[in-house]
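J.: pasted the sequence and its predicted model underneath.
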Amino acid sequence: MISKKLYLPDFKFLFDTPILPYLIIAFGVAMRLIQYLANRSLWADEAVLALNIVNGSYLELLQPLDYDQGAPIGFLIVEKLAVQILGNNEYVLRFFPFICGVGSLFLFYELSKRLIPKSAIIIGLTLFASLPFLVYYSAEVKQYSSDVAIALLLYLLLLPLVQQKLNRGRIIKYSLVGATAIWFSHPSIFILASLGGSALLIDLWQKNSQKELDKIKQLLLIYSAWFLSFVIFYFVSLRNLTGNETLTTSWGSGFPSSPFDIIWMLDAFGKFFYKPLGFSKGIDGLAIVFFLLGCISFWLRRKEILLLLLSPLFMTFLASFLHQYPFRSRLVLFLTPYVIFLIAEGGSYILKKLKSRPIKIISIFLIILLLRQPLAKAIDLIEEPLNYSDIKPVLSYIKKHQQPGDILYVYQRGIYQFQYYAEKYGYQEGDYIIGVDDLDKYDGQELSITEMTRYEKDLDKLRGNKRVWLLFSHTHIPAERRFLNYYLNEIGLRIDTFEKPGSYVYLYDLS
C-alpha cells in the first residue's frame, strides 16, 4: 500500500536562484522610477527647502535656513549644484534623492550578503524594494532617501572595522569616510557611533592580547577623526538646528516626557512599524513578531551581528531621551534597513527551525502575508503615484481663466508652494494677495476661535470685488476647510471651482 503524505513544496530553489535578487531590485527600481517620473507638484515641505536651495547662495546655505528648515550641508550643496547645472525644476531637485533611492537597493543587497542567509535575503530585499515610504522618499526634495543610502554605505564600507586588522592606509580611509558622511547626513552620527561602539565591544570581548590592545588604540584614532569632524559640523550647522525653538517644538511627540518613560519608547518603537516601515494594523504586529524572532536567531548563532543591527536603534533612542533627535516617522527612515534585516532573519529562522509540516505551512503563509501588503501598495503606485498637493494644474487653470482686474488670494498654508511656482506661471509681487500667516502655533490642532476670527477679518478685506480667485493648498485640517467654505458662502456667491488632490481654487463674487 502506498502511503499518502501531504506534499509540501521545497522553496529552497527560489532562494538559490541567482537571478531572483536582481529581479527584485529591478522591481524596486521600477517603482521608484514611476514615482519619480510622475513629476508631481512640490508640496509644502519640499517647497520651503526648494526655496532655500534655489534662492540662497552657497554661503547662505551654511547659515540657518529660512522658514525653519534644516538639512545637511552636503545635501544642500549637491542640490544647489544640480539646480545650477541642470536648471530649476522638480526633476532636477528630486534627482539626487532618486539616485540615492535606487542606489540603496544595490547597497542593501550587498550588505545583506554579509549579514543574513540566502533565504532571509529574498525576504528582506522584497520588503526593502516595495515598502511604500522607501519608494516615496526616493522622489521627494528631502534628505531622507540619502540618509538611508549613507547609512547602508557606512555599514558596507566600515564593517571591516569589526573584522580586519588595521594598517595606516585603512586608518586613513575609514577616518575620511566617517568624517565626510557627517556633513551629508545628520543620522550618520548615530551610525558611526553604533559601528564604532560595536567594534570596540567586539574587540574587548576577545582575549586581552597585545594585538587587540593595539587595534583598540587604532580604532580610537579613527574615532577621534570622526569626533573632530562632528565638532566642526556642530558649530557650523547643527547648533543652529538644536537652538531653533520652532523646529524643536514641532518635534514634540518625538521625545519622551522623562528619562524613565519606557512606555513612550515601546509606543514609539511600535509606531515605527506603521511609519516609516509602512505596515498597516495587524500586519505591523506580525512584522514585530518576525523582528523578535530575528533577534532570537542572531542571539543564538551570531551575537556580534545582533549588536551591529540593534545598536543604531539604541543610539537613536538615546539621542531622543536626551532630546537631541526625535524618534518619529520620516526622521528615522534611515533605521529601516536594520529592522528589515532582523525581520527577514526572523522569517528565515522559522523556515529552517520549525520541522512540523502544518506549522511550516502556516509559517510560509505568514511570510507571504507579510510580503503581500507592501507589494500590493507598491503596485498601486503604477496606477496612482502618491501626490499630496497637486498645485500645478490648479495654477494652470487659474492662469487660463483669469480676467483683467481679477483678484488672486493665496491661502496662508499654501504660500510656499505658490512662491516656488509663482514666477513659472508668470506671477510677480503685486499680482496676488497672501493670506494671514501668523497661525503657526495653531498648526496641527483643531480649528480654534482665534483662527476663525483671523480668517474672517482676512476674507472681509476682499469684499466689494466682483471676481476673486481663492487658491488653497496644503489644507490638512478638515474643520478649517468647512469653516472657510461656510464663511465664503455667507459673504459671496461661488462662480467656479477647480480641484486636484490637496489643492483647489474657488472663484467668488464678493461684490
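T.: On my side now, so go ahead.
J.: please make it C-alpha for all contacts and neighbour counts, starting now.
T.: OK.
J.: my read is that Gly124 contacts Thr336, right?
T.: No - counting by CA atoms under 8 Å, Gly124 sits too far from Thr336 to count as a contact (10.7 Å).
J.: comparing those two, which shows the higher neighbour count?
T.: The neighbour comparison of Gly124 against Thr336 (other CA atoms under 10 Å) goes to Gly124, with 27 against 20.
J.: which ones are touching the more buried one?
T.: Contacts for Gly124 (CA atoms under 8 Å, 6 or more residues apart in numbering) come out as 340-341, 343-344.
J.: ok, it to Lys360 distance?
T.: Distance of Gly124 to Lys360, given as CA to CA, to the nearest Å: 19 Å.
J.: ok, now Leu76?
T.: Counting by CA to CA, the gap from Leu76 to Lys360 is 50 Å.
J.: got the contact list for Ser363?
T.: Contact analysis of Ser363 by CA under 8 Å, 6+ apart lists 347, 350-351.
J.: ok, 10 Å please
T.: 347-348, 350-351, 354, 357, 369 (CA atoms under 10 Å, 6 or more residues apart in numbering).
J.: alongside the first one, take a look at this:
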Amino acid sequence: MATTAPATTHRLPAVRDLLRSNGLWLWLIVAAGSTLRLQQFIFNRSFWHDETLLATAFVDRGFAQLVFEPLANNQAAPVGYLVLVKLVTVLLGTHEWTLRLVSLLSGLATLPLALAVARLSFSSFVARATLVGLVAVSPVLVYYSTEFKQYQGDVLGTLLILWLTLRFRPDHCREDAFWLALAGAIGIWCSHAIDFVLAGSGLALWLEMARRRDRRAWLAVNAVGLVWLVSFVADYLVALRSVPHNAYLAGFWATSFAPIPPTTLADLHWFREAALGLVYLGFLQMGTAFREVLPGWFSGPVHALLALTVLGSVALAFQRVRAAAMGAITLMTVLGASALHQYPFRARLILFLVPFVFLALAALVQQLHELPLRRAAPWLAAGLAAGVLWMPLRLSLHVVRHPHNYQDIRGALQYIADHRQPGDHAMLGSWTYPAYSFYAPRTGLADLPRFVYQPTINEVHNIRSTVRRICQDPASGRTWVLATNQIVANNRAFLEALSSLSPPLQTVPLEGGALFLHDFRPTGYCQRYRSTFPPAGR
C-alpha cells in the first residue's frame, strides 16, 4: 500500500522561501507603517488650535464658497483638498474622523508609493528597506496622517511625482508623459507645495532629454510642462492669488524666509538652521511642527544625520542622476520662492521635502552595500540602516503607548457637561475659543455662558478684568477655567492670579492643559463689583 508524505513537509520549503522573500519583508514594513497611522487615527484626539481654526472656517461653507472665497481665520488650504474633505463630510457627516480621513488616506498611500520609488531607485534590499522604513515610522509623517491639514497630501504629491519621474522612459514617452501631466495637473489643485516638486521634475527631465538629443521625448516633456502651467495659472486665478498677500500669514512666518543673497554671518546661520530643522523634522519631530526654532535641532545626532544626508545626496547623484537633479532643483526652487517672500522655508510647510532626505540616506546605504568589501559591506550597510531607523522608530513606538492629544478640549468640555450646575459658566482665552466654539455644541454646552479674555503680557490684569465682568453678572455662578498647555506649563502668573482671588475648588488635569473650577462669588474682590450677591450654593 502506497504511503504519502504529510502535506506539512511539502509546505515547509515554501514557507522558508516566503520568509526569505525580500518583497514580503518590505510589505510587512508597509503594514507596520499603516498600523501606526491607523492607531493614531482611531484614537481620535481632540482638534488642536490650528485644526479648529480650519474646521470653523470650513464646516458651514458649500463647495462654491470653498473654491472661490478665501478661508476665514487666516487659513490657507488647497481647494482640491477642501473639496475632497467636503465630499467626505457630505457623505459621512462632520466629525473629527471625517475631517481627517483624506489626510489618513494620503498617509496610507505614501507607503506603497515609497516602496515603488525604492524599487526603481535601489537594487539592494537594505537600501529599499531603509527608504520604506523611514517613510513608515517617521513620527511626523505618522502624525500628519491624522491631522485636519493638507501637509500629508504634500508628501503624497512628492512621492507620486518622484515615482512618475523616475519611471519616465524615452521610448514610452507618450504614455509616461500622459500620466505625469495628469498627476501634476490634478496635484496643483490639491497641494501648494507640489509646484516646487513639479519644477524639479520638469526641469530635470527637460535637461536630460535635451542632453540625450531625444527630440520626441523632449517635446513630450515640454507638453507636460505646458499642461502644468495651464493648471497652475487656473489655480492661481481661482484660489491661490490671495494667499501670498495675506498680511497676517506673512507676519506669522516673517523669520522663515531665506536671506538670499546672504550678506551677514546671521544669514549664513539661517541656512544651517534651516538644514538642521529639515532633518530634525523628518526624524525627531513629535506632533505639530511649529515655526519656532527648537534646541533639539542643534544636537549631536541631528548634526550627524545632516552630514549623512549630504553624503547620501552625493551618492544619489552618482547612482540616480535624475532623482538627484530633481531633488536639487526642487530645493533651489523653494528657496528662491522663500527669498521672494512667497513661501516660508520652515516646519510643516517643508514637510514635502522629507522624502528627499530619506532618499539620500537610502542612497548612502546602497553605496555602502556596493563597497568592494565582500563580507563587511553588507554589515556596514545594515548597521547604517538600523541606526537611522532606530531614532524615528523609538519615538513612534512611544506614540503607540501614548497617542498624541495635544489639547484635549473635547475631554475638558465633556467633563464640564457631566459636572455642571445651574449658573456655571466657562472662562477661557481667545486662543482657546475656536476649539471651544467647535466642541461646545457637540458636548451639549451650546447654552453654557462664557467669558473670553485676550491674552497680553499682563496676565494679572487679564484675570482681574475678566473676573470683574463675571462678578458684575448677577446670573453668574461657578467658573470653569479652561487652560491649555501653554498656560499650565509656562505661565505661573496666570495660575497665581486666579488662586490669589479664589483657590480652585477642583483641578482636573488634562492632556495638553488643565481644567480649574473656581467660585469667585464669596471673595472680597467680587463683592466690590456685585451689588446683589446670590447664595454661594446656587
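T.: Perfect, I can see it now. Nothing here was measured: the structure is a model prediction, and the numbers come from that model.
J.: got a TM-score for the pair?
T.: The TM-score (TM-score structural alignment, normalised by the length of the first structure) is 0.88; 483 aligned residues with a CA RMSD of 2.5 Å.
J.: about what we covered before: let's see if you can find the most crowded of the contacts of Ser363 of the first structure.
T.: Neighbour max across the contacts of Ser363 of the first structure (other CA under 10 Å) = Ser348, 27 neighbours.
J.: so that one sits right up against Cys295, yeah?
T.: No - the criterion here is CA atoms under 10 Å, and Ser348 of the first structure misses it with Cys295 at 11.8 Å.
J.: what do those two both touch?
T.: Both Ser348 of the first structure and Cys295 are in contact with Leu342, where contact means CA under 10 Å, 6+ apart.
J.: the contacts of Gly124 of the first structure into CSV, with extra columns for neighbour count?
T.: Below are the contacts of Gly124 of the first structure laid out as CSV (neighbours: other CA atoms under 10 Å):
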residue, neighbour count
Ile340, 25
Phe341, 27
Ile343, 27
Ala344, 29
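J.: what about the helices in the stretch 251-400 of the first structure?
T.: Under the criterion DSSP state H, counting those that start in this stretch, the stretch 251-400 of the first structure contains helices at 262-272, 283-301, 303-321, 336-353, 357-383, 391-401.
J.: how about those helices, which one is nearest Leu23 of the first structure?
T.: Closest to Leu23 of the first structure of these is helix 357-383 (CA to CA; 13.6 Å).
J.: with the second structure superposed, average distance for the closest one?
T.: When the second structure is superposed, helix 357-383 of the first structure averages 3.4 Å from its matched positions, counting by mean CA distance after the TM-score superposition for the first structure.
J.: and the one helix or strand Leu247 of the first structure maps to, which residues are buried?
T.: Taking DSSP states H and E as the criterion, Leu247 of the first structure maps to helix 245-250. Across helix 245-250 of the first structure, burial judged by 16 or more other CA atoms under 10 Å covers Thr248.
J.: what about it, distance to the chain center?
T.: 19 Å (CA atoms, centre = their mean, to the nearest Å).
J.: so what secondary structure elements neighbour it?
T.: Helices and strands touching helix 245-250 of the first structure, by 3 or more CA pairs under 10 Å, 6 or more residues apart in numbering; DSSP states H and E, are helix 239-242.
J.: quick one: the helix it packs on to the second structure mean distance?
T.: Taken against the second structure, helix 239-242 of the first structure registers an average deviation of 1.0 Å after superposition, with mean CA distance after the TM-score superposition for the first structure.
J.: against which helices or strands is that helix packed?
T.: For helix 239-242 of the first structure, the packing partners by 3+ CA pairs under 10 Å, 6+ apart are helix 245-250.
J.: redo that, cut-off 7 Å
T.: Of the remaining helices and strands, none touches helix 239-242 of the first structure by 3 or more CA pairs under 7 Å, 6 or more residues apart in numbering; DSSP states H and E.
J.: in the second structure, what stretch matches it?
T.: Using TM-score structural alignment, helix 239-242 of the first structure corresponds to residues 241-244 of the second structure.
J.: would you mind measuring from the one residue sitting closest to the centre of the second structure to Val132 of the second structure?
T.: For the second structure, the residue nearest the mean C-alpha position is Tyr144 (3.4 Å; CA atoms, centre = their mean). From Tyr144 of the second structure over to Val132 of the second structure the distance is 17 Å, taken as CA to CA.
J.: residues in contact with the helix or strand harbouring Arg170 of the first structure?
T.: Per DSSP H and E, Arg170 of the first structure falls inside helix 168-181. The contact list for helix 168-181 of the first structure (CA atoms under 7 Å, 6 or more residues apart in numbering) reads 158, 188, 192, 222, 225-226, 229.
J.: what do you get if the cut-off is 8 Å, keeping everything else the same?
T.: With CA under 8 Å, 6+ apart as the test, helix 168-181 of the first structure has contacts from 150, 154, 157-158, 188, 192, 218-219, 221-223, 225-230.
J.: mind putting the contacts of Gly124 of the first structure into CSV with distance to Glu212 of the first structure?
T.: Output for these, formatted as CSV (distance: CA to CA, whole Å):
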residue, distance to Glu212 of the first structure
Ile340, 32
Phe341, 29
Ile343, 33
Ala344, 33
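J.: out of the residues you listed, which one sits closest to Val162 of the first structure?
T.: Scanning those for proximity to Val162 of the first structure, where the rule is CA to CA, the winner is Phe341, at 18.4 Å.
J.: now the residue mapped onto that closest one from the second structure. Nearest residue, chain neighbours left out?
T.: By TM-score structural alignment, Phe341 of the first structure lines up with Leu359 in the second structure. Using CA to CA, 6 or more residues apart in numbering and skipping the chain neighbours, the partner closest in space to Leu359 of the second structure is Leu131 (6.1 Å).
J.: repeat that for Leu153 of the first structure.
T.: Using CA to CA, 6+ apart, the closest residue to Leu153 of the first structure is Leu107 (6.5 Å).
J.: read off where stretch 115-123 of the second structure ends up in the first structure.
T.: By TM-score structural alignment, stretch 115-123 of the second structure lines up with residues 109-117 in the first structure.
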